[in-house]
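1. model this:
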Amino acid sequence: MRVALATAVRTLPRGAGLAYEPKFDGHRLVVARSAAGVVLQARSGRIVTSAFPDLAAAALQLPAGTVLDGEVVVWHAGRTDFALVQRRAAATAARAAVLAQSLPASYAAFDVLELAGLDVRARPYERRRALLVDLLLPLGPPLQPVPMTTDPELAATWYETLPASGIEGLVVKRLDQAYPAGRRGWQKLRHTDVRDAAVVGYTGTPRRPLALVLVLPVGDETPLVSSPLTAALRREVAEAAAARGDAEAPATATTTVTAIGLGEVPYHALDPPLTAEVRHTSARHPPPEVLRLRTDL
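-> Just a heads-up that it's a prediction; the model follows:
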């Protein structure tokens, strides 16, 4: 099942015929309920049913021939926690049954693609939304429709106030729009914050730094790896490292940090840290973008 995608925008779209949904910070998941049972498919197409037995069991309440599109999330301390979703997704079948008890998953559904065996993707979003709400509201958690509004002012309020709950931003859809399978037919407005971060290290070598290891002033202080540095920033970081005497440091770093999509990568630690101005849309993806070193601090 090819899922719909969204194009990033920098400002909140406004106009007649638009709908706004909060964008949850989780894993994209297609739920397919057939007469034979339930299949859970990740955005990549990988089948992940065994990783989420609690959602698979809940989806048995759906009528056969139902396909939903949405996001699997794990709530912790009043907000969605992406790291816990990753933990659930990576679990073996045996471990998944244990985690389903201690870290129960929720499904934030935002579209219905098939209902009782009928393909409804060609119907307008407004109609699909009504079908989704009628289907899921009687069932209740853990299968729930995401909130939706057609009021741009309420959407703007959501955008400003919901990040504390782990909401990444907004997804904007046209009410008259068919489901854009495999296409970027929706729009997404992510939260983008520009702020100072502590530079606790860098990847690469002292003479050729590749990325910075950052601790943001929000979140749980877990170090993050920045996006690749520009040539100008590489030179600036190399000069700053040389000024600290790092130019003679071993080329091979021994400290490691987890980088999204790369796993554990080695880095050179900086003590005391430097400071950099960074732009980031969320605590995990895409990685923070380094704008400049704050050599004035």
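
2. alpha carbons only for contacts and neighbour counts from here, please
-> Noted.

3. Just the buried residues of stretch 29-47, please?
-> Leu29, Val30, Val31, Ala32, Arg33, Ser34, Val38, Val39, Leu40, Gln41, Ala42, Arg43 (16 or more other CA atoms under 10 Å).

4. Please read the previous query as pertaining to stretch 135-148.
-> Leu135, Leu136, Pro142, Leu143, Gln144, Pro145, Val146, Met148.

5. first to last residue in it, what's the distance?
-> Using CA to CA, to the nearest Å, the end-to-end distance of stretch 135-148 comes to 15 Å.

6. So which residues make contact with that stretch?
-> 19-22, 55, 58-59, 61-62, 105-110, 132-133 (CA atoms under 8 Å, 6 or more residues apart in numbering).

7. which residues of the stretch 151-297 of the chain fall in helices?
-> With DSSP state H, counting those that start in this stretch, the ranges of helices along the stretch 151-297 of the chain come out as 152-161, 231-243.

8. Return the set of buried residues in the first one.
-> It refers to helix 152-161. Those would be Pro152, Ala155, Trp158, Tyr159, for helix 152-161 by 16+ other CA under 10 Å.

9. Would you do the same for the sequence below? I want to compare the two.
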Amino acid sequence: MHAVPAADLPAGMIYEPKWDGWRCLAFIQPGRIMLQSRHLRNLTPYFPDVTRLLRSLPPGVLDGELIVWDPARERTNFVALQRRVVAGHRLPAEAAARPAHYVVFDLLHDGVDDLTGLPLVERRARLEALLVGAPPQLQLCPQTLDPAKARAWMVEWQHAGVEGLVCKAPDGPYVSGGRSWTKVKTRNTTEAIVGGVTGTLSAPGSLLLGRYDASGRLRYVGITNPVPASHAAELGQALVRYIAQRRGGTIPHPWPVPLPAGWAGQLGERRPLVYVPVQPTVVVEVLVDAAFDEEAGRWRHRAGFVRVRADLSPYDVMRAAAF
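-> Below is the predicted model:
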């Protein structure tokens, strides 16, 4: 099942936290466990700690989210999930140092019968019975029918890496590829400094965002979706190409050109990003979600442009952490 974006909570639904992890189906058979990603990738080799725990359950098919909890930051750690894929021979040490959790929210098969046609409330009741006494790393996903409680989760749990809510009909079946679930992301506005643009200065596309750290270095923190045409002219008038002279030569822009693919933080992005460096003097207000990579100091998802903040200096913007 897939969830489509919604602006607000629909009424009469079951509400569950939207975790910042990897969606994963778990196929449990006698002597064999398989973990499969939303894109049908086999994740089994990367999570031996989770597969070991799933062997304690009877045969069936579960749907849930793989997460890694960072006790030092008291939040989920998405980077630790990504490390599993590239750990190689270091995987056992990585799993021991940063164990994964499987947060389960649906039961699709009980080893005998296909349960996908049952209402969600019936599947949930069977799932709750299945996970009685399960180890802490196999977690039953919280859920509520109370919209007020769900909204409180959006506020209170975003610091822990919960991105928002997934809303599901209590009587709904589980339809593979279906899109009857909705997701509402927790989003907040904040300020950042424009350090570069895609496109041209007169017709900027996306904005590359930065913040100064305590040492005075401009740190890259993310990129926006394409700027609405109604704001492009205003930005084009305010942006100035980065040219700074000093004795002995030109002062380089603090970010490499093109921007390395790994900096962009977008899943699936494999190519460096060509952009135009600009003087870091323009402050913009942007809309961001809770998916913030604290280790890299960047937003993982693209920000939404809101407006130019001509009333703010770059030094009024929140400082970036130093790494």
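
10. So after superposing, what's the score?
-> The TM-score (TM-score structural alignment, normalised by the length of structure 1) is 0.85; 284 aligned residues with a CA RMSD of 2.7 Å.

11. still on that earlier bit, can I get the helices of the stretch 151-297 of structure 1 in TSV with distance to Thr66 of structure 1?
-> Output for those, formatted as TSV (distance: least, CA to CA, whole Å):
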stretch	distance to Thr66 of structure 1
helix 152-161	29
helix 231-243	51
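
12. quick one: which of the ones you listed is nearest Gly201 of structure 1?
-> helix 231-243 (9.8 Å; CA to CA).

13. same for that closest one, what does it pack against?
-> On a contact count with 3 or more CA pairs under 8 Å, 6 or more residues apart in numbering; DSSP states H and E, helix 231-243 of structure 1 meets strand 209-215, strand 289-293.

14. So which other helices or strands are in contact with the last one?
-> Pointing back at strand 289-293 of structure 1 there. Strand 289-293 of structure 1 packs on helix 231-243, strand 263-280, going by 3+ CA pairs under 8 Å, 6+ apart.

15. Give me the residue at the spatial middle of structure 2.
-> Nearest residue to the geometric centre of structure 2 (CA atoms, centre = their mean): Ala291, 4.1 Å.

16. now the strands for the stretch 101-250 of structure 1?
-> 105-115, 118-119, 143-145, 167-174, 184-190, 193-204, 209-215, 224-225 (DSSP state E, counting those that start in this stretch).

17. from the buried residues of stretch 135-148 of structure 1, which is closest to Gly245 of structure 1?
-> Relative to Gly245 of structure 1, and with distances defined as CA to CA, the nearest of the buried residues of stretch 135-148 of structure 1 is Val146, at 52.9 Å.

18. Tell me the counterpart of the closest one in structure 2.
-> Under the alignment (TM-score structural alignment), Val146 of structure 1 maps onto Cys141 of structure 2.

19. mind checking what Trp22 of structure 2 lines up with in structure 1?
-> So Trp22 of structure 2 corresponds to His27, using TM-score structural alignment.

20. re earlier: looking at the buried residues of stretch 135-148 of structure 1, point me to the pair that's furthest apart.
-> Pro142 and Met148 (17.8 Å).

21. Check the contact between Arg121 of structure 1 and Ala178; I expect there is one.
-> Yes. The pair Arg121 of structure 1 and Ala178 passes the contact test of CA atoms under 8 Å, sitting 5.9 Å apart.

22. Quickly find the element holding Glu21 of structure 1.
-> If you go by DSSP states H and E, Glu21 of structure 1 is part of strand 18-24.

23. and if you look at Ile33 of structure 2?
-> Here Ile33 of structure 2 is assigned to strand 32-37, by DSSP H and E.

24. equivalent range in structure 1 for that strand?
-> Under TM-score structural alignment, the match for strand 32-37 of structure 2 is residues 37-42.

25. how much does the matching stretch stray from structure 2?
-> Compared with structure 2 after fitting, stretch 37-42 of structure 1 deviates on average by 0.5 Å (mean CA distance after the TM-score superposition for structure 1).

26. what distance separates that stretch from the centre of its chain?
-> Put simply, stretch 37-42 of structure 1 sits 20 Å off its chain's centre (CA atoms, centre = their mean, to the nearest Å).

27. Check stretch 161-175 of structure 2 too.
-> Centroid separation for stretch 161-175 of structure 2 versus its chain: 17 Å, with CA atoms, centre = their mean.

28. Can you give me the stretch of structure 1 that that stretch aligns onto?
-> Against structure 1, stretch 161-175 of structure 2 falls on residues 166-180 (TM-score structural alignment).

29. Can you tell me what sits against the matching stretch?
-> By CA under 8 Å, 6+ apart, stretch 166-180 of structure 1 touches 3-6, 13, 17-25, 79-81, 113, 121-126, 155, 159, 163, 185-191, 281-282.

30. Ok, stretch 185-193 of structure 1 next?
-> 4-12, 159, 168-174, 180, 279-282.

31. hang on, isn't the match of Trp22 of structure 2 packed against Ala42?
-> Yes. Taking CA under 8 Å as the definition, His27 of structure 1 is a contact partner of Ala42 at 7.4 Å.

32. Give me the neighbour count for the nearest residue to Pro280 of structure 2 once chain neighbours are set aside.
-> Distances taken as CA to CA, 6 or more residues apart in numbering place Gly195 nearest to Pro280 of structure 2, at 5.0 Å, with adjacent residues excluded. If you count neighbours by other CA atoms under 10 Å, Gly195 of structure 2 ends up with 29.

33. quick one: what's aligned to Gly195 of structure 2 in structure 1?
-> Gly195 of structure 2 maps onto Val200 in structure 1, by TM-score structural alignment.

34. Report the contact partners of the equivalent of Arg121 of structure 1 over in structure 2.
-> In structure 2, the residue matched to Arg121 of structure 1 (TM-score structural alignment) is Thr116. Shown here is Thr116 of structure 2, whose contacts under the criterion CA under 8 Å, 6+ apart are Leu108, His109, Arg123, Pro173, Tyr174, Val175.

35. now with 7 Å?
-> Leu108, Pro173, Tyr174, Val175 (CA atoms under 7 Å, 6 or more residues apart in numbering).

36. ok, now how distant is it from Val79 of structure 2?
-> Counting by CA to CA, the gap from Thr116 of structure 2 to Val79 of structure 2 is 32 Å.
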